[in-house]
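A.B. asks: Task: produce atomic coordinates for the following.
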Amino acid sequence: MKYILGVDGGGTKTEAIAYDLKGNIISKGVSKFGNLLVNNEKALENIREAIDNCTKELNIKECIHIYLGIAGVSAGDNKQKVMKYIIESFHCETTVVNDAELALSALLKGKDGFLTISGTGSICIGKYNNEKVRVGGWGHILGDEGSGYYIALEALKKIIFEKDMGYTKSNFTKMILDNLEVSDEFDIINFVYNSDKGKISAIVPVIVELSKNNDSTAIDILKQSGRELGIMTARAINRMKINETVNIGISGSILTNINLVKESFVNVLHKEVKDFRIYDECASPTIGAYYEVIKYINS
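C.D. replies: Alright, predicted model coming up:
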């Protein structure tokens, strides 16, 4: 059976899904992070592991194309590294794009529009009349505003500020320190500098729970996250100078699952964009590989 292999590699996990030529899923495989900016060598191993897990019951010679959307490939020669590694490992026609491009193809099913992703990291990309635009996606040190990592760091900074000001330890601080299984604010230093992005972002559910209990600090952080994502998206759209309804896809657990973030995001768009339509269908980014390869085959 001929098939197309889509691979989505992010900051916490890598997913590989094989699709037949009608778009039906025939096999899946997962592994840990695929973002080369986290750890170059380990990310490549994780990408291969996801593909191996997906194809262990399939014949790799029947794969007509491996189409990968990998976080971090826009930096340096990372795209070439992934391409070389995959071709040498599987001897198959291969395309490597940023993970956001793959997700855009998946959510909008090949139509023109924009996609804002907020998971462990964040980015907005768009394509319109054969032109492409990208805003954000600068990584956790230079950017990733509005992401899970951003939310977690903002929360930890609030705790540090509280300590520096000599304030009584708030419930916000107590809840997060309990989650980290530490008792002292200075333990945050060790946690941050000895944890990867995924582990740091894992405190976001605590912040969401605090917001549901009307904790003002948690609410402010989540709302600011949404505003940052809205500003990022508006910048991308306005650079294209579009005068018609704009298709905007949203993806990633932060933007699609946290209502405060999404509401704040949409509020910014209402102020900055003339007319838009939100797409938030739940679909694996890997289906974008199917749409792109089939479009190429039929062109």
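A.B. asks: going forward, measure contacts and count neighbours with C-alpha atoms only.
C.D. replies: Noted.
A.B. asks: Is Asn214 in a helix, a strand, or coil?
C.D. replies: Assigned by DSSP: H, G, I helix; E, B strand; the rest coil, the conformation of Asn214 is coil.
A.B. asks: Kindly apply the preceding question to Val73 instead.
C.D. replies: Going by three-state DSSP: Val73 is coil.
A.B. asks: And the residue nearest the centre of the chain, how far from Glu88?
C.D. replies: For the chain, the residue nearest the mean C-alpha position is Gly119 (4.3 Å; Cα atoms, centre = their mean). Applying Cα to Cα, to the nearest Å, the value for Gly119 to Glu88 is 30 Å.
A.B. asks: Same question for Leu222.
C.D. replies: Counting by Cα to Cα, the gap from Leu222 to Glu88 is 43 Å.
A.B. asks: more neighbours, these two?
C.D. replies: Leu222 (29 against 10; other Cα atoms under 10 Å).
A.B. asks: Okay, buried residues for the host helix or strand of the more buried one please.
C.D. replies: Using DSSP states H and E, the element containing Leu222 is helix 216-240. Neighbour-count burial for helix 216-240 flags 218-219, 221-237 (criterion: 16 or more other Cα atoms under 10 Å).
A.B. asks: Next, the second sequence, to be compared with the first:
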Amino acid sequence: MEIKIGVDGGGSKTEIVALDQTGRVLRNLRKPASNYHLVGMEQATQNIIEGIRDALQEESVQGIGISLAGIDTPEDWKNMADNLKGELLVLGQKTGVNFQDIPVALENDVYGALMSVRGEFSGNVLAAGTGAVALGINPEGRVIRVGGWGHLIGDQGGGYDIGRKALVAMAASFDEYGPKSLLESTITKHLGLARVQEIIDWLYQAKRTNKEVASLVPVVVETASRGDFIARSILVEAGVGLGLLTRALLRKTKTLELGIVGGIGNIWGYIESSFNSTVSVEFPTLQILKPIYTPSVGAALLSTIDQVRHIEF
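C.D. replies: This next block holds a predicted model:
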């Protein structure tokens, strides 16, 4: 039996799958994070290699697709490719697998998300979790990317953006230079703080991660459901931000279908209206698609796509 292995790596976890020739998932594994900007190159590489090792059994490997958060620049790609190449050769010596003869695709995690929509390297995808990025293929087959600029200058509508705005609103409410909001009490309670001012120690710890700020999204949703205008406004702004990303992508790809992938789907009901109203200004007939695969399966399918980058041994 021949298998494909897919690796979908992010800032909180790495998911690995082994697929048979029909696309059936034989094994589904999980390892720690593999965004090397967050955990370091050595740890990220180790988590990926251990995942691939554990996915191997007696089958012949037809291809490996690796889609990772943090692979944003040519330098990112080269650094990760060089490290993975060396470790795959070592793994091959231990397992008897000749990785030099196996196509190994390596791309940003949004590529696996795109493949998860329909199992094809086509169409558009909006991937929104902690951050936000959109990717699509134009009629000439060119890859178009919009967003993904990181939390300092982009990622509008992603979980970090929502969480950060909630913290801003909490501080403004407490100091009374902004409107009063229940976020002042709901965030304090959620984080187990005795006083609002303790948010400073919580937020500015050296190891505080973007994902932890993004974990405040359910608090914002719960506060909005209680009628808090500020919490509702933050979610409306998230829908608008994601809608603007989508509009920018659709102008370039000219394809009126969009898959939505990532944690933002868990709160879609709260942002759908503002997203739709933003997109429909230019693209009233946009069709939203539900992905048919997980991003890790999408990553596995990348291995045989010629338009993506492959590690050369």
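A.B. asks: The aligned residue in the second structure for Glu181 of the first structure is in what secondary structure piece?
C.D. replies: In the second structure, the residue matched to Glu181 of the first structure (TM-score structural alignment) is Gly192. Using DSSP H and E, Gly192 of the second structure maps to neither a helix nor a strand.
A.B. asks: now the helices for the stretch 1-150 of the first structure?
C.D. replies: Here the stretch 1-150 of the first structure has its helices, by DSSP state H, counting those that start in this stretch, at 40-55, 78-90, 99-108, 139-142, 148-164.
A.B. asks: Which positions in the second structure sit opposite the last one in the alignment?
C.D. replies: Following TM-score structural alignment, the aligned partner range for helix 148-164 of the first structure in the second structure is 159-175.
A.B. asks: likewise the second one?
C.D. replies: Using TM-score structural alignment, helix 78-90 of the first structure corresponds to residues 76-88 of the second structure.
A.B. asks: Buried ones in that stretch, by neighbour count?
C.D. replies: Trp77, Met80, Ala81, Leu84, Lys85, Glu87, Leu88.
A.B. asks: burial count for the match of Glu181 of the first structure?
C.D. replies: With other Cα under 10 Å as criterion, Gly192 of the second structure counts 11.
A.B. asks: Please apply the same query to Ala106 of the first structure.
C.D. replies: By other Cα under 10 Å, neighbour count at Ala106 of the first structure equals 24.
A.B. asks: Nearest residue to it in space, ignoring adjacent ones along the chain?
C.D. replies: Gly288 (3.7 Å; Cα to Cα, 6 or more residues apart in numbering).
A.B. asks: The one you found -> the second structure?
C.D. replies: Aligned partner of Gly288 of the first structure by TM-score structural alignment: Gly298.
A.B. asks: Just name whatever secondary elements the host helix or strand of its match is in contact with.
C.D. replies: Under the criterion of DSSP H and E, Gly298 of the second structure resides in helix 295-302. Judged by 3 or more Cα pairs under 8 Å, 6 or more residues apart in numbering; DSSP states H and E, helix 295-302 of the second structure is in contact with strand 2-9, strand 14-19, strand 60-68, helix 109-118.
A.B. asks: average offset between that helix and the first structure?
C.D. replies: Once the two models are superposed, helix 295-302 of the second structure sits on average 2.5 Å from its counterpart in the first structure (mean Cα distance after the TM-score superposition for the first structure).
A.B. asks: buried set for that helix?
C.D. replies: So, applying 16+ other Cα under 10 Å, buried residues of helix 295-302 of the second structure: Pro295, Ser296, Val297, Gly298, Ala299, Ala300, Leu301, Leu302.
A.B. asks: Then stretch 132-146 of the first structure?
C.D. replies: Arg134, Val135, Gly136, Gly137, Trp138, Gly139, His140, Asp144, Glu145, Gly146.
A.B. asks: what's the distance between that stretch and the middle of its chain?
C.D. replies: Offset of stretch 132-146 of the first structure from its chain centre (Cα atoms, centre = their mean, to the nearest Å): 11 Å.
A.B. asks: just to revisit the earlier point, ranking the helices of the stretch 1-150 of the first structure by burial, who's on top?
C.D. replies: helix 99-108 (a mean of 25; mean count of other Cα atoms under 10 Å).
A.B. asks: what's that helix aligned against in the second structure?
C.D. replies: Residue span in the second structure matched to helix 99-108 of the first structure, by TM-score structural alignment: 109-118.
A.B. asks: With that, I have no additional questions.
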